[in-house]
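Peer 1: Got a predicted structure here, sequence first:
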Amino acid sequence: MFKIMLIEDDASLFNEIKKRLTQWSYDVYGVDNFHLVMEVFSKVKPDLVIIDIQLPKFDGFHWCRMIRTHSNVPIIFLSSRDHPTDMVMSMQLGADDFIQKPFHFDVLIAKIQAILRRTYNYNIHEETALRTWNGATIDYLKNTVSNEKGNIMLTKNEIYILKILVEHKNHIVSREEIMKSLWEDERFVSDNTLTVNVNRLRKRLEELDLNNWIETIVGQGYMALEADVDHV
C-alpha cells in the first residue's frame, strides 16, 4: 500500500480527497499542525506528497523546498490560483506535476497512478544502471550525474527525460514521444509542463557544463548529442 501525504488546510477538501484515495487503497496522512510539516514527513516517509500552495504560516513552495533538501519523493501541487508563474515555480522547485482547482478526481487519480508507476516500477537492472555521456557518468538508480565538475542529483522526471534522450543520442525525440513515455497518458499533461521540465534539466546540467549537449529542434522535439558529433 502506497503512503500519500496530503498537505491541505481545507478540511472538507482534505476529507474528500482522503476518501477517494482510500477507495483506491492508498494510505493517506494529513497535517494537523502546519508548523510541523517536516516532522510529519520524516515520521510517515510517504511515497508521494500532494501540497496545496496556499497554506497557514508557510506556503507550499516553502515546504517543497524543504522536502527537496531531504528527498526526491514525487510531489504534486494543488492550487486554486490560475497564474502561470505558480506552475513554473512548482516545476522549478522540483515538483512532478501541478493540478489546478477545481479538478476532476479521475484526473487526480490518473496522475497519481502514472507518477507512482514510473517512480516505483522504474526497473533498471544493475548492469545497465550506469551510462557514460560526454565524459559524465549517469547513475539511473541513484538519479545522479557526475563529472570532474561535480555531482548533481536529479528528480525522477529529470532523470527519466535524460535517459530517453541519451538512449536515443544523436536522434530527435519528439515531444509527444517523451510525454507518452513519461506520463503514460499524454491527455493529462500540458505541453508547457514538458517545457518546464526540460528547462529545469538543462539548468541542473549547466552545473556540469553539459547543458549545451541537449538541443531543442524547433517544431520537432529534443536531441542529446555526443561529443564525437560536430557541435556548435
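Peer 2: Nice, thanks for sending it over. Numbers count the residues shown, from 1 in each chain.
Peer 1: only C-alpha atoms for contact and neighbour calcs from this point on.
Peer 2: Noted.
Peer 1: what residues are up against the most centrally placed residue in the chain?
Peer 2: What sits nearest the mean C-alpha location of the chain, by CA atoms, centre = their mean, is residue 96, with 2.7 Å. Residues in contact with residue 96, defined by CA atoms under 8 Å, 6 or more residues apart in numbering, are 74, 75, 76, 115, 156, 157.
Peer 1: Tabulate these (TSV), appending neighbour count and distance to residue 18.
Peer 2: Shown next, in TSV, are those (neighbours: other CA atoms under 10 Å; distance: CA to CA, whole Å):
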residue	neighbour count	distance to residue 18
74	23	18
75	25	16
76	23	15
115	23	18
156	23	25
157	24	25
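Peer 1: Restricted to helices, list those.
Peer 2: 115, 156, 157 (DSSP state H).
Peer 1: Would you mind measuring from residue 117 to residue 57?
Peer 2: Per CA to CA, to the nearest Å, residue 117 is found 33 Å from residue 57.
Peer 1: before we go on, here's another structure to hold up against the first:
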Amino acid sequence: MYKILIVEDDRSLCNNIEEGIAKWGFDVVSIESFENVLEEFAKHNPHLVIMDINLPCFDGFYWCRRIRDISKVPIIFLSSRDSNMDIVMAVNMGGDDYVTKPFSMDILLAKIQALFRRTYSYGQDEGQIIECNGAILNINDGTLTYNNTSIELTKNEFKILQLLMRNQGKIVARDRIMRALWESEYFISENTLTVNINRLRKRLEDIELVDFIVTKKSQGYMIP
C-alpha cells in the first residue's frame, strides 16, 4: 500500500484531502507539527508528498528542498498561489507537479496515480530512508543527515548503521555485525570490529551525534 504524506496547515482542507485519497486505498498521514517537517517525513517514510506553500515556520519551498537533500520521493505542490513565478520556483526546488486551489479531487487523484505509475512501475522505492533520533540514513546513496549536516559513509560505516538503525531499541550482537561486514565472524579479530565502531562514533560526533551508539558489555551494540 502506498503511503501519502500531506503537509497542509488548513486542518479542514487537510481532512477533506485525507478522506478523498483514503477512499482509493492509500495510506494517508498528515503533519501535526510544522517545526520540523523533515523529521516527520523521515519518520513516516512516504511514497509521495502533497505540499502546501504557505506554512508556519518555513514555507513549502524550503521543506521541498530539504526533502530533496535525502530523497527523490514525488512531491506535488498544492497552493492558492498561481503565478508563473511560484510554479517555476516549485519545479526548481524539486517539485514534480503543481495543483492550484481550489481544485478538483479527481484531478489531484489522477496526478497522484500518474506519479505512482512513473515512479514505482519497476518496484523501485527511490526514497528509502531510515530515521532514528533525528538522524536520517539514506539507503540509496549511503549518506547520513543530522541537524542540516550530511556526511558520506564508508561501506562498513553504512552497513553498521543500517543494521543498528533497523533494529533500534534492540541489542545487535557483535557476531551478527561481523557477519554483515565480512560475511563471517571467523578469522576476524574482535578488535577489528571495535576499531570500526570507534571510527564510526568519531564521525558521528563530528556532526554532533554524541552517544548515538551504545555499547552493551559482552553482548553487542544498540541505538536506544
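Peer 2: Thanks, I have it. Computed from a prediction, not measured in an experiment: that's the story for all the values here.
Peer 1: that older thread, what residue of the second structure matches up with the residue nearest to the centre of the first structure?
Peer 2: Aligning on TM-score structural alignment places residue 96 of the first structure opposite residue 96 in the second structure.
Peer 1: what are the ranges of the helices in the first structure?
Peer 2: Along the first structure, counting by DSSP H, helices occupy 11-23, 37-44, 60-68, 84-92, 105-120, 156-167, 175-183, 191-205.
Peer 1: Can you tell me which of these is packed in deepest?
Peer 2: Sort those by mean neighbour count, taking mean count of other CA atoms under 10 Å, and helix 156-167 sits at the top with a mean of 20.
Peer 1: residues contacting the spatially closest residue to residue 156 of the second structure that is not a sequence neighbour?
Peer 2: Spatial nearest neighbour of residue 156 of the second structure, excluding adjacent residues (CA to CA, 6 or more residues apart in numbering): residue 181 at 6.3 Å. Contact analysis of residue 181 of the second structure by CA under 8 Å, 6+ apart lists 156, 159, 160.
Peer 1: Out of those, grab the one that's most surrounded.
Peer 2: residue 160 (21 neighbours; other CA atoms under 10 Å).
Peer 1: Distance of it relative to residue 173 of the second structure?
Peer 2: 12 Å.
Peer 1: again with residue 194 of the second structure
Peer 2: Residue 194 of the second structure is 13 Å from residue 173 of the second structure, by CA to CA.
Peer 1: Going by residue numbers, what spans are strands in the second structure?
Peer 2: For the second structure, applying DSSP state E gives strands covering 3-7, 27-30, 48-51, 75-79, 97-100, 129-132, 135-138, 143-146, 149-152, 172-173, 214-216, 220-222.
Peer 1: Could I get the ones you listed in TSV, plus columns for distance to residue 123 of the second structure?
Peer 2: Shown next, in TSV, are the strands of the second structure (distance: least, CA to CA, whole Å):
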stretch	distance to residue 123 of the second structure
strand 3-7	14
strand 27-30	18
strand 48-51	14
strand 75-79	18
strand 97-100	21
strand 129-132	16
strand 135-138	18
strand 143-146	22
strand 149-152	26
strand 172-173	30
strand 214-216	35
strand 220-222	31
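Peer 1: Of all those, which one comes closest to residue 166 of the second structure?
Peer 2: The closest of these to residue 166 of the second structure is strand 129-132. By CA to CA, the value is 7.2 Å.
Peer 1: whereabouts in the first structure does that closest one align?
Peer 2: Counting by TM-score structural alignment, strand 129-132 of the second structure pairs with no residue of the first structure.
Peer 1: just checking, what packs against that strand?
Peer 2: helix 37-44, strand 135-138, helix 155-166 (3 or more CA pairs under 8 Å, 6 or more residues apart in numbering; DSSP states H and E).
Peer 1: switch to 10 Å and redo it
Peer 2: Other elements packing on strand 129-132 of the second structure under the criterion 3 or more CA pairs under 10 Å, 6 or more residues apart in numbering; DSSP states H and E are helix 37-44, strand 135-138, strand 143-146, helix 155-166.
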